[in-house]
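Q: Structure of the sequence below:
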Amino acid sequence: MKAYVFPGQGAQFTGMGKDLYDNSAVAKELFEKANEVLGFDITKIMFEGSAEDLKQTKVTQPAVFLHSVILAKTLQDFKPEMVAGHSLGEISALVASEVLDFEAGLKLVYKRALAMQDACEANPSTMAAILGLEDEVVENACGEIEGVVVAANYNCPGQLVISGEVEAVNAACEKLKELGAKRALVLPVGGAFHSPLMKPAEEELAKAIEETTFNTPICPVYQNVTTTAVTEPAEIKKNLIAQLTAPVKWTQSVQNMIADGATEFIEVGPGNTLQGLVKKVSREVATSSAQI
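A: Predicted coordinates:
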């Protein structure tokens, strides 16, 4: 079975999507529609902007979403049997599986980006990648630190990202190094995504999600919060709201997709980060990048 997976923030690069725009009338139309919906020329930033321009959350999230979704819409024989997305990529997966239409998905992504940026500015916070420790060791260590610091992204065995207040994350990094972490590296991100500090963003996004029509997907969606196949629109909504403050359980999602029959993982969007993570979960499955 083919599983299509969609990347999140961090996969962006200068020039992303230009080949799609130049080679597909469908893609060109959708990029121009996106400029109209967002009210600014995001294609110009994607095609010509610097890495710094692309790094702003309000640009990054719609840019990665657009690259992924427009690529999916230009693929021949795009018939996913299961989909999943990493963090932001979950909304791309929902459009690809026809839960959301293109415009509704883009509006939610932009609303999510602005709400997250506001939450980051209101409460200085950060994230750090912890390599080479069991998940349980990291979870327990975070629980012993004063202040807010939690496990945020279960990316693959031996790679877990923590998230929280700056001082608490720094203290957790020191403790985890003492416990034998190969690396404890503070990440260049705007704030503590997938932590309780995103509560104001979750509340804001919840209103927009509740007002958006969600359809039954054409295939099961493996959501970050539950890690299991979901097909019920009301449940998909609930999980998408919870996702901003809950951890991204990518390792567990991939394990469940494999258990349910996935033999090939196709990454749809910029970069190849997810292929690397999938390979660290299982060497047995095939991985590739979607190509038009």
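Q: all contacts plus neighbour counts: C-alpha atoms, from now on.
A: Will do.
Q: Buried residues of stretch 130-149, list them for me.
A: The neighbour-count check on stretch 130-149 (16 or more other Cα atoms under 10 Å) flags 130-133, 135, 138-139, 141-142, 145, 148-149 as buried.
Q: Quick one: those as a markdown table, columns for distance to residue 32 too.
A: Formatted as a markdown table, these follow (distance: Cα to Cα, whole Å):
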| residue | distance to residue 32 |
| --- | --- |
| 130 | 40 |
| 131 | 41 |
| 132 | 44 |
| 133 | 45 |
| 135 | 43 |
| 138 | 45 |
| 139 | 44 |
| 141 | 48 |
| 142 | 45 |
| 145 | 48 |
| 148 | 42 |
| 149 | 41 |
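Q: Please provide the structure for the following sequence as well, for comparison with the first:
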Amino acid sequence: MKAYIFPGQGSQFIGMGKDLYNTSNLAKKLFLLSDEILGFQITCIMFNGTMEILKNTKYTQLAIYIYSVIKTKILNNFNPDMVAGHSLGELSALASIDVFSFEEGLKLVAQRALAMQEICESVHGRMAAVFGLEDEVIEKVCEKDNGIIVPANYNCPGQLVISGEYESLKRVCSFFKKMGGKIFMLPVHGAFHSPIMEPAKKKLAKFIKTISFRDSKCPIYQNVNAKPVRKSSNIKKNLIEQLTSPVKWKQSIENMIKNGAISFIDVGPGCILQKITKKIYQK
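A: I've put the predicted structure just below:
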């Protein structure tokens, strides 16, 4: 069975999508449509901008969504048995299997990114990947801290991303280093998938109610519970909860494997998810 997986922030690069724009009439049409819907040239930022601009949440999420969904539109025989998306990638996955249209998804991503960017600018939050320690150990340390710091991305065995207030993150990271763990600060200036994102979740919930969701053509393994979902009402609920809940990527891939997935195709820019998924598959 074939599983298609869609990345989130961190997979972007300058020039992403330019080859698709130059070689496919359908891709070009959808890129230009994106510019028209957004009211500014996201294509210029993607093709010829700077990383400093592209890495802003309000642009990154749009760029990755546009690239990923367009790629599925021009792929030959795109007929997944199951899909999953990492954080933002969940929206790309949903658009790819027509739970909502490309255009509706683009507007949703724009609202999501803007709401998250506003919080990033008002709250000093950060994220860090912790390597070499058991999930349970990281969870307990975060639980005991007095500030806001939580597990955010269960990526693969031996790698868990934490998210929260910068001071809290510094404290627990110092403790993890003493325990023999390795720390990598993520190049994002926000505490995604933490309680800090609660105001963004409320804004997103209001906007999602204006969009028509359809039942899924195939199971989508959503971040919140790592379980296969097809009903539109459940997909909506999980998509809203995702903003303040951890991304259960490791658990999602494990469940997809249990349910017959033997081939994982990374649809987005780069191959970050393929590398992570390989570690889960080889566990």
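Q: circling back to that earlier point, in strands, which of the buried residues of stretch 130-149 of structure 1 fall?
A: Secondary structure from DSSP state E places 130-131, 149 of the buried residues of stretch 130-149 of structure 1 in strands.
Q: Any chance of TSV for these, columns distance to residue 221 of structure 1?
A: Shown next, in TSV, are these (distance: Cα to Cα, whole Å):
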residue	distance to residue 221 of structure 1
130	28
131	28
149	29
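Q: can you pull out the helices in structure 1?
A: Along structure 1, the segments classed as helices by DSSP state H run 18-23, 25-38, 42-48, 51-55, 57-74, 89-96, 102-122, 135-144, 166-178, 199-210, 233-242, 250-259, 273-281.
Q: Make TSV from the ones you listed and add distance to residue 82 of structure 1 to it.
A: Shown next, in TSV, are the helices of structure 1 (distance: least, Cα to Cα, whole Å):
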stretch	distance to residue 82 of structure 1
helix 18-23	24
helix 25-38	23
helix 42-48	28
helix 51-55	30
helix 57-74	14
helix 89-96	9
helix 102-122	18
helix 135-144	26
helix 166-178	35
helix 199-210	22
helix 233-242	14
helix 250-259	8
helix 273-281	15
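Q: Looking at these, which one is packed in the most?
A: Mean neighbour count (mean count of other Cα atoms under 10 Å) peaks for helix 89-96 among the helices of structure 1, with a mean of 28.
Q: what's that helix packed up against?
A: strand 2-6, helix 57-74, strand 82-85, helix 102-122 (3 or more Cα pairs under 8 Å, 6 or more residues apart in numbering; DSSP states H and E).
Q: how about the ones you listed, which one is nearest residue 282 of structure 1?
A: strand 2-6 (13.9 Å; Cα to Cα).
Q: Give me the contacts around that closest one.
A: Strand 2-6 of structure 1 is touched from outside by 68, 80-86, 89-90, 92-93, 257, 262-269, 274, with contacts defined as Cα atoms under 8 Å, 6 or more residues apart in numbering.
Q: One more: stretch 239-258 of structure 2?
A: With Cα under 8 Å, 6+ apart, stretch 239-258 of structure 2 has contacts from 3, 82, 84, 86-87, 90, 151-157, 192-198, 200-201, 204-205, 221-227, 277, 280-281.
Q: Next, give me the two most distant ones among the buried residues of stretch 130-149 of structure 1.
A: The widest separation within the buried residues of stretch 130-149 of structure 1, taken as Cα to Cα, falls between 132 and 148 and amounts to 22.4 Å.
Q: gap between the residue of structure 2 most remote from its centre and residue 170 of structure 2?
A: Distance to the chain centre peaks in structure 2 at residue 178, reaching 30.4 Å (criterion: Cα atoms, centre = their mean). Distance, residue 178 of structure 2 to residue 170 of structure 2, using Cα to Cα, to the nearest Å: 13 Å.
Q: thinking again about what came up before, reformat the helices and strands packed on helix 89-96 of structure 1 as a markdown table; add distance to residue 247 of structure 1.
A: As requested, the helices and strands packed on helix 89-96 of structure 1 are exported to a markdown table (distance: least, Cα to Cα, whole Å):
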| stretch | distance to residue 247 of structure 1 |
| --- | --- |
| strand 2-6 | 17 |
| helix 57-74 | 18 |
| strand 82-85 | 13 |
| helix 102-122 | 15 |
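Q: For residue 183 of structure 1, which of those is the nearest?
A: Of all the helices and strands packed on helix 89-96 of structure 1, helix 102-122 sits nearest to residue 183 of structure 1, with 24.7 Å by Cα to Cα.
Q: Tell me who's in contact with residue 81 of structure 2.
A: 1-3, 218-219.
Q: Sorry, wrong one. I was asking about residue 188 of structure 1.
A: Per Cα under 8 Å, 6+ apart, neighbours of residue 188 of structure 1: 126-127.
Q: and what of residue 34 of structure 2?
A: For residue 34 of structure 2, the contacting residues are 42, 66, 103, 106, by Cα under 8 Å, 6+ apart.
Q: Alignment lookup: it to structure 1.
A: Aligning on TM-score structural alignment places residue 34 of structure 2 opposite residue 34 in structure 1.
Q: how far away is that match from residue 28 of structure 1?
A: For residue 34 of structure 1, the distance to residue 28 of structure 1 - Cα to Cα - is 10 Å.
Q: cool, and residue 170 of structure 1?
A: Relative to residue 28 of structure 1, residue 170 of structure 1 is positioned 44 Å away (Cα to Cα).
Q: now swap in residue 20 of structure 1 and tell me
A: Taking Cα to Cα, one finds residue 20 of structure 1 at 7 Å from residue 28 of structure 1.
Q: Ok, residue 216 of structure 1 next?
A: The value you get for residue 216 of structure 1 to residue 28 of structure 1, if Cα to Cα is used, is 28 Å.
Q: And for residue 223 of structure 1?
A: As judged by Cα to Cα, residue 223 of structure 1 and residue 28 of structure 1 stand 30 Å apart.
Q: And for residue 210 of structure 1?
A: 30 Å.
Q: ditto for residue 17 of structure 1
A: Residue 17 of structure 1 is 10 Å from residue 28 of structure 1, where distance means Cα to Cα.
Q: likewise residue 171 of structure 1?
A: Here the criterion is Cα to Cα. By it, residue 171 of structure 1 lies 48 Å from residue 28 of structure 1.
Q: do residue 102 of structure 1 as well
A: Residue 102 of structure 1 sits 14 Å away from residue 28 of structure 1, going by Cα to Cα.
Q: Brilliant, that's me finished.
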